[in-house]
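In: Pasting the sequence and the predicted model now:
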Amino acid sequence: MRNLKHYTAALMGLWLMGLTAMARADLPDFTGLVEAASPAVVNISTRQKIPEGRGAGAMTMPDLEGLPPGIREFFERSIPQMPRSPRGKQEQAQSLGSGFIISADGYILTNNHVVADADEILVRLSDRSDHTAKLIGADPRTDVALLKIDAKDLPTLKLGSSDQLKVGEWVLAIGSPFGFDHSVTAGIVSAKGRSLPNESYVPFIQTDVAINPGNSGGPLFNLKGEVVGINSQIFTRSGGFMGLSFAIPIDVAMNVANQLKTEGKVSRGWLGVVIQEVDKDLAESFGLDRPAGALVAQILDDGPAAKSGIKVGDVILSVNGQKIEESADLPHLIGNLKPGAKADMEVIREGKRQNLSVTVGDMPKDDQATSGGERGSDRASNRLGIAVANLTAEQKKTMDIQSGVVINKLSGDGPAAAIGLRPGDVITHLNNQPIESATAFEKITSALPAGRSISMRVVREGRASFITFKLPGK
């Protein structure tokens, strides 16, 4: 019996060792990748002149304020002090980031925010040599910058395809978090095509790779050692890594870099519309079987959309055969088109599918702002609980609206108040019908169906959006 126990224990041990070996065999070995790629990853520092009194007299790292006190004090002690300038002169601030070499003659990719407003850009190579870099160009909308140093026969990185990247795939980052050069971190692709607030033109790669201040501008690799992205942003409540990192797809970055190199600027397609997401209720109100597409909430005057027949209330379902699952897909697709190119679109209009051909315009340098008749009843007694009035000629001109009605009063317990409407809001469409007058509004309101989603287009402070609501039975 004793021998049998020993035999069983030995078999169990061998089995566990086998499982451990199998688990280790399934994990990637990054050593070869790191050895081959590290020489082409660079540290970037910048100097910017700032008025006397605004600087702290010392170099500071980004986001140290968000770190725990003990860690913050460690880094502050580690940062060399800079001498204060004589009174009346200027001090210099320094920031740190990362980048990588894409050509042997010295072209380097990094983030725009790493080098923005810099008076001097310094690049430190893996051999510890320092070079002053020239800014070839930068594109704030994609947060991409192209630098050039005077050097030859430099090591370069292989560029991959971010389109072929798959969710769940292993990825690796090399950079200089908090100035620690050539730090390596790894993880997986968490998602693709992420849209972040105020970042309409980049379908970000989301990863769980540990990224911290100083990693910005560094490369994101796949297991083949190919660059698939530029590490750009993190989501954090502490100032440090929390498991959500975002990288610019290399396909997007190289499109920008090539334009900066050849043209000195970036041109991208533009429609001149304000769009919003189609949720379940909006999908029902517009006759869609599921939420999808980009809902046109507003059209800018004299823009490509206005000239091509796109209308407010259209739901754009595809562009040149590429489906739009979320509204954020539309800016990516249009932005990748050259100004003057044709965009064939499938849209839902008044419950019916239509095909439109739109000539894409050139994105303005600065995003454009979306930016006497019968009177309505003064009683908030209709089914929505609001009183409306026709727009005056002056209001139409000021708001750049052709038709609609303005809310004068709301019933405190009415449906309109419940969905957040307020006096001064302008209603231009109700139940997929344009509102031409207060009389038309009352007529449409009286015929609204009960128990299903109803859409309403509202303009507030120059910004248009669709909302949905349901009315109880009559």
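Out: Structure's in. What do you need?
In: contacts and neighbour counts: CA atoms only from here.
Out: Noted.
In: Residue 49: what's it in contact with?
Out: Under the criterion of Cα atoms under 8 Å, 6 or more residues apart in numbering, the neighbours of residue 49 are 90, 91, 92, 93, 119.
In: putting a second one here so we can go through both:
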Amino acid sequence: MTNFRKLTAVALASALLGGTSYATYEHFGKPDTISTWVSNATPFIKARLDGAASAKADAPAAGAPAAMIPADFSFASKKATAAVVHIKSTLKPERTVSQMQIPDEFRDLFGGRNPFGQQAPEGKMEKPQATGSGVIINPDGYIVTNNHVIQGAETLEVTLADKHTYKAKVIGSDPNTDIALIKIEAKNLPALSFGNSENVEVGQWVLAVGNPYNLTSTVTAGIVSAKGRSINILGENAKAPIESFIQTDAAVNPGNSGGALVDLNGNLIGINTAIASQTGSFAGYSFAVPSSIAHKVVEDISKYGSVQRGYLGVGISEVDAAKVKSFDLKVDRGVRVENFADQSAAKEAGIKIGDVITKIDNHDIAGVPQLQEAVAQHKPSDKVNVTVNRDGVEKVLSVTLKGISEPSVADRSSSAVMEQLGVELKDLTNQQKKEYGIGSGAQVTAINAGKIRQGTDMEEGFVITKIDKTPVANAREAVKMLQGKKGGVMIEGLYPGNDEVQYFAIGL
């Protein structure tokens, strides 16, 4: 279950411990640790145990010896560990095509025989498991975690800090930010409040709390190393990935995914998501989704069932020295508008190609991640003030954000059966039909909580060519066909690059 992705010379590993993989423990010499001592010659932040406030130490008089005072993390640790949970995901069995059995009600669709050529072995197949972390954000049992912690899960088991265990259900998830919301049936739970990640400063002390390698309630300390990091880890599973990570040097390892990043007052400022490593273990860099993004996602999911995200509708690139010289730009920070999407909100508001966006609602925009983070906090129809530099002249334009317009994608919210199945579909392009060697079909672009995830091992990218032996013309036709189905349904199709026909049986 642990995924690895390249970040220049190192691999990015989603901090999720696979149930079929086991941590290897080795004996090391005493490692270099983050010092818990700071000199009062430099102002520092110390969390009081009563949590009432933070204090700064006064600098000593010139020439006086510098006293060493410990930075106390105990208040934030106690507060955070009480609200951080352990999540165990039981995944669908790892089945090969030859192992899959066809239910009796579908056998006559294939002439009474197993279409895969072999009889599946007797006995119960072992189900792999994976573990991660989560954060209680509401006393009534709402928990925020990473999408990759719960993705593909058949069942979820949550263990609290007090060792009580509950079954959890998925309320919703957002692959674009790798954030998910789950719920357990419990009351009066300890919960963390969302802090304001926009006020977090580079160099500030933070704590990472989670369950690395199944070591529950583990706290590590570090500082914020950078903000607004884009590490290109979400692109494979997301249509419009939003990456503006908080980078820290707090130790985070497999199993920490979905855990809390808190400030010294115990406020939730991020959800730990990934590490940069050559080995899959911590090597000095960890990344968290900022609370400004996570809070918006879970709030939308709880209110609307899905994320309501507004878009400017622009293609952009980072301003650098080469662009300043090439386009004779008058500013050296921001993002340059390169093109527009269809029905672009930015274009309708008067923004032009070549404009450099420098601020959103008076917040400075240094690069693409900052722009994504600023806009991601808004929903369609929200108005934002966009400051652009156009040939050295600064202009402030009011933009009414729009949602993504995808007329070729079947809208699952408009179809009860698509909600039940938990899938999203889109039409195939002519080029795709030619590449796949088929005349028609509908491609699965997302698999959410629903019967497809629970009862099959279908993966995103699968192309549906037939439903109960009837050819599928496009996404809209597939939805229409499924809407009228009752009982057993056989879905037939293939994966791009593989000519072998695959079959998935579901019940409606």
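Out: Happy to help now that I have it. Computed from a prediction, not measured in an experiment: that's the story for all the values here.
In: list the ones among the contacts of residue 49 of structure 1 that structure 2 also has?
Out: Here the contacts of residue 49 of structure 1 are checked against structure 2 with both residues aligned by TM-score structural alignment, their matches' Cα atoms under 8 Å, and the contacts held in both are 92, 93, 119.
In: Spatially, and excluding backbone neighbours, which residue is closest to the first one.
Out: Take residue 92 of structure 1 and drop its neighbours on the chain: the residue closest to it by Cα to Cα, 6 or more residues apart in numbering is residue 49, 4.7 Å away.
In: same check, this time on residue 135 of structure 2
Out: With sequence-adjacent residues excluded and distances taken as Cα to Cα, 6+ apart, residue 135 of structure 2 is closest to residue 84, at 4.6 Å.
In: so what corresponds to residue 191 of structure 2 in structure 1?
Out: Structural alignment (TM-score structural alignment) places residue 191 of structure 2 against residue 156 in structure 1.
In: Enumerate every residue touching residue 192 of structure 2.
Out: Taking Cα under 8 Å, 6+ apart, we find residue 192 of structure 2 in contact with 79, 80, 83, 135, 136, 137, 138, 266, 267, 268.
In: same thing but at 6 Å, please
Out: residue 137 (Cα atoms under 6 Å, 6 or more residues apart in numbering).
In: wait, is it part of a helix?
Out: No. Assigned with DSSP: H, G, I helix; E, B strand; the rest coil, residue 192 of structure 2 falls outside any helix and is coil.
In: Pull up the gap between it and residue 303 of structure 2, please.
Out: In this structure, residue 192 of structure 2 and residue 303 of structure 2 are 19 Å apart, going by Cα to Cα, to the nearest Å.
In: Where in structure 2 does the strand ranked longest in structure 1 align, residue-wise?
Out: Ranked by number of residues, the top strand in structure 1 under DSSP state E is strand 183-196. Correspondence between strand 183-196 of structure 1 and structure 2 is established over residues 218-231, with TM-score structural alignment as the criterion.
In: how about the helices in structure 1?
Out: 2-26, 31-37, 69-78, 112-115, 250-262, 280-285, 304-308, 329-335, 393-399, 415-418, 438-446 (DSSP state H).
In: in the fifth one, what counts as buried?
Out: Taking 16 or more other Cα atoms under 10 Å as the basis for neighbour counts, the residues of helix 250-262 of structure 1 that come out buried are 250, 251, 252, 253, 254, 256, 257, 260.
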